[in-house]
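Undergrad: this is a predicted model, with the sequence first.
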Amino acid sequence: MVKHNPIIRLTVSCLFLMLFGIKTVQAQDFKFAFLTDMHTHSDSTLGQVAQRLKLLSPQVEFIMSGGDNVDIDNLKNTDLPLGEKRFKLLKDVFEHTKKPYHMAIGNHDRLPRDLRNGKNDFELFERTFGQTYYTFDHKGWKFIVLNSVEVQDNQYIIGEQQFAWLKGIINSTAKEQPLVIVSHVPFLSVYYPVLEGRYTAADTFTNQKQVFDLFKEHNLKLVLQGHMHLYEEIKVKGVQFITAGAVSGNWWQGSFEGTFPGHLEVDVKGQNFSWKYIK
């Protein structure tokens, strides 16, 4: 039997972590809220969002948006200044909570079709909330916010530049660190098979498998999704996918196919978590 010196082994491990900049942090307890598909398009809908935020548990430490924050993609060019104003007003609503917040972009947050050129698509969102994909850490967990409304061949996709960025993030993350992904367009959804008896790629992004495979050797725990206005729970390979309904419900007209307007609250306990949908 070969005997290994634990001191040498520990030193080598520490050196490896120092060289590659990977830090291990113990996961702690916290609670956060996930609000998606707010579709603010008027003073009244902004007011409804403000009322929804007042329902958050006092223990909520930060707020996540799942995209489709402000409907600007269907505006006329002459109405675009009003759309920009709505973005700023929504930001004010979130600022008023006095809680940190992190925004994801949705397809309705893009410029109107006849103004988009593939480079300026997210201009108003970026001007108000910053980058469309990014990452942040909170109490030992890493959150990865994707821009899943990039388009290639008329389909949603995680584009080449973003994909390369994501690979770099994953490579610099400790394998045991618990991870959460936020994506407006789902990785997975049973919307069409259940409601219409067919499957379509129109409401998932096309390279979801390639993105998911990047996490094979990592501790991906949770994927939070929007876009569908339906509440779904799907668990695959130990990863919990939740499509979290919509704050706007059926476009501010009540419930949508049985899903009432609401938001998600996630309660993290170390490496584990639970959640509930708040109507």
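TA: That came through fine.
Undergrad: from here on, just use CA atoms for contacts and neighbour counts.
TA: Fine.
Undergrad: and the helix or strand that contains residue 45, how far from the chain's centre?
TA: Using DSSP states H and E, residue 45 maps to helix 43-54. How far helix 43-54 lies from its chain's middle: 20 Å, per Cα atoms, centre = their mean, to the nearest Å.
Undergrad: cool, and stretch 260-269?
TA: On Cα atoms, centre = their mean, the centre of stretch 260-269 falls 13 Å from the chain's centre.
Undergrad: one step back: so which elements touch the helix holding residue 45?
TA: helix 80-95 (3 or more Cα pairs under 8 Å, 6 or more residues apart in numbering; DSSP states H and E).
Undergrad: check it against this one:
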Amino acid sequence: MNRRQFSSLGAGALGAALTQQLWARETQVVSAGRYFYFAVVADTHIIDPFYKGPENSPEDTESVFLTSKRLTSARELINSLQPKIEKVFLVGDYFHDYPSKDYDFYFQNKTRLDYAKELTDGFTMPVHVGFGNHDYSVPDVSREMSHRLFAAKFQLKPYYAIDHKGWKFIHLNNALGSSWTPTSNDYNLDVGSYGEEQLNWFESQLREHKPTFVFTHFPLWQCTPTEVKDYGLHPLLRQYQETIQLVVTGHWHKWIDFAHTFGPQHYVMAATRYDENAYMLMEVDTQKQTWRFVNAGLVEWSTHYSRPYRLNLRS
């Protein structure tokens, strides 16, 4: 690129060009079909004109009004990459609470559910969304109503698995156990739990012994270890730690590396709510059955933030 060409590029075009150069350089495909790429985002917290604040702090209040803008920025970056990102996984808190307890309200009005879907429909690859605590409003809105809305608006189940090129991606739901059941003695919305039915389903998926990525909203430290005698999430993670390649969670809105504390590698990721650069760009080597967190070197651990995925002008 000569000086005249360089000067003629706008800031946005220049940023996109540099990003594409960096991605192409870092993901040099040596064997066609050997690699594939996916991205992860979390805690998008989309709102609508019915939103009424404030939040718990000035920072939280300011951030919630920027959620659509920041998700759009992350989306533009992810859409721009070649080799192409093939899938995006969203680790809960898709939108920010419910503006009404009335089911019909969501079909008589355009709400944050619709705005969230419009934003993720703008990705050029499929986006697979999981449930977070703000995608429920227990006890005011029943879990059953939330599940009906997710099925009608997004065609999504409370938990599910995706198989892709020999790998498995599992969205678990930490709001289905007794800690999220208002009539239970265990009721505590700050604690995640899964319920025996989901745990049995999870184990059935793991028994296929495909290399697996697991997504669930609450960090593992915040989830009930065992729920039926000695049976629960934590023992399953340890039992199948050779199958489970990585567990990614959100909720804390900060980057935390739990390493192998719970068996498989466990990351808590930051939120696009606070930082448009809070995304994970992942490379999978189907031949070696390994994975790589491509932009890990940009993460500012224990903060909301990551440096933008851009090629340094002096490179």
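TA: Right, received. Where do you want to start? Here the structure is a predicted model, which is why all the values come from computation and not from measurement.
Undergrad: what is the burial count for the residue mapped onto residue 92 of the first structure from the second structure?
TA: Residue pairing (TM-score structural alignment): residue 92 of the first structure is matched to residue 118 of the second structure. Around residue 118 of the second structure sit 11 other residues, with neighbours defined as other Cα atoms under 10 Å.
Undergrad: show me where the first structure has helices.
TA: Secondary structure of the first structure (DSSP state H): helices located at 6-20, 43-54, 80-95, 123-129, 160-171, 191-196, 208-213.
Undergrad: which other residues reach the last one?
TA: The set of residues that contact helix 208-213 of the first structure without belonging to it, under Cα atoms under 8 Å, 6 or more residues apart in numbering, is 157, 158, 163, 187.
Undergrad: and for the fourth one?
TA: Defining contact as Cα under 8 Å, 6+ apart, one finds that helix 123-129 of the first structure is touched by 84, 87, 88, 91, 103, 105, 109, 110, 111, 132.
Undergrad: tell me the SS of the residue of the second structure positioned farthest from its centre?
TA: In the second structure, residue 4 marks the outermost C-alpha relative to the chain mean, sitting 41.2 Å out by Cα atoms, centre = their mean. Classification of residue 4 of the second structure by DSSP: H, G, I helix; E, B strand; the rest coil places it in helix.
Undergrad: and the longest helix for the second structure?
TA: The second structure, longest helix under DSSP H: helix 11-26.
Undergrad: what stretch of the first structure does it fall on?
TA: Using TM-score structural alignment, helix 11-26 of the second structure pairs with nothing in the first structure.
Undergrad: tell me how far that helix is from the chain's mean position?
TA: 24 Å.
Undergrad: so what secondary structure elements neighbour that helix?
TA: helix 67-80.
Undergrad: other residues contacting the helix it packs on?
TA: 16, 20, 39, 44-47, 85, 119, 122-125, 272-279.
Undergrad: now list the buried members of the residues you listed.
TA: 16, 20, 39, 44-47, 85, 123-125, 272-279 (16 or more other Cα atoms under 10 Å).
Undergrad: just the ones of those in strands?
TA: Counting by DSSP state E, these place residue 39 in strands.
Undergrad: next, format the contacts of helix 123-129 of the first structure as CSV and append neighbour count and distance to residue 151 of the first structure.
TA: Shown next, in CSV, are the contacts of helix 123-129 of the first structure (neighbours: other Cα atoms under 10 Å; distance: Cα to Cα, whole Å):
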residue, neighbour count, distance to residue 151 of the first structure
84, 17, 22
87, 24, 22
88, 18, 26
91, 16, 26
103, 25, 20
105, 31, 13
109, 26, 14
110, 25, 11
111, 24, 13
132, 19, 14
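Undergrad: mind putting those residues into JSON lines with distance to residue 167 of the first structure?
TA: Output for the contacts of helix 123-129 of the first structure, formatted as JSON lines (distance: Cα to Cα, whole Å):
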{"residue": "84", "distance to residue 167 of the first structure": "33"}
{"residue": "87", "distance to residue 167 of the first structure": "31"}
{"residue": "88", "distance to residue 167 of the first structure": "32"}
{"residue": "91", "distance to residue 167 of the first structure": "30"}
{"residue": "103", "distance to residue 167 of the first structure": "21"}
{"residue": "105", "distance to residue 167 of the first structure": "20"}
{"residue": "109", "distance to residue 167 of the first structure": "26"}
{"residue": "110", "distance to residue 167 of the first structure": "25"}
{"residue": "111", "distance to residue 167 of the first structure": "28"}
{"residue": "132", "distance to residue 167 of the first structure": "17"}
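Undergrad: name the nearest of those relative to residue 149 of the first structure.
TA: residue 105 (7.6 Å; Cα to Cα).
Undergrad: spatially nearest residue to the closest one (excluding sequence neighbours)?
TA: residue 67 (4.4 Å; Cα to Cα, 6 or more residues apart in numbering).
Undergrad: so how many other residues sit close to the alignment partner in the second structure of that neighbour?
TA: By TM-score structural alignment, residue 67 of the first structure lines up with residue 92 in the second structure. By other Cα under 10 Å, the residues close to residue 92 of the second structure number 27.
Undergrad: quick one, what contacts residue 92 of the second structure?
TA: Counted by Cα under 8 Å, 6+ apart, residue 92 of the second structure has contacts 42-44, 129-135, 216-217, 250-251.
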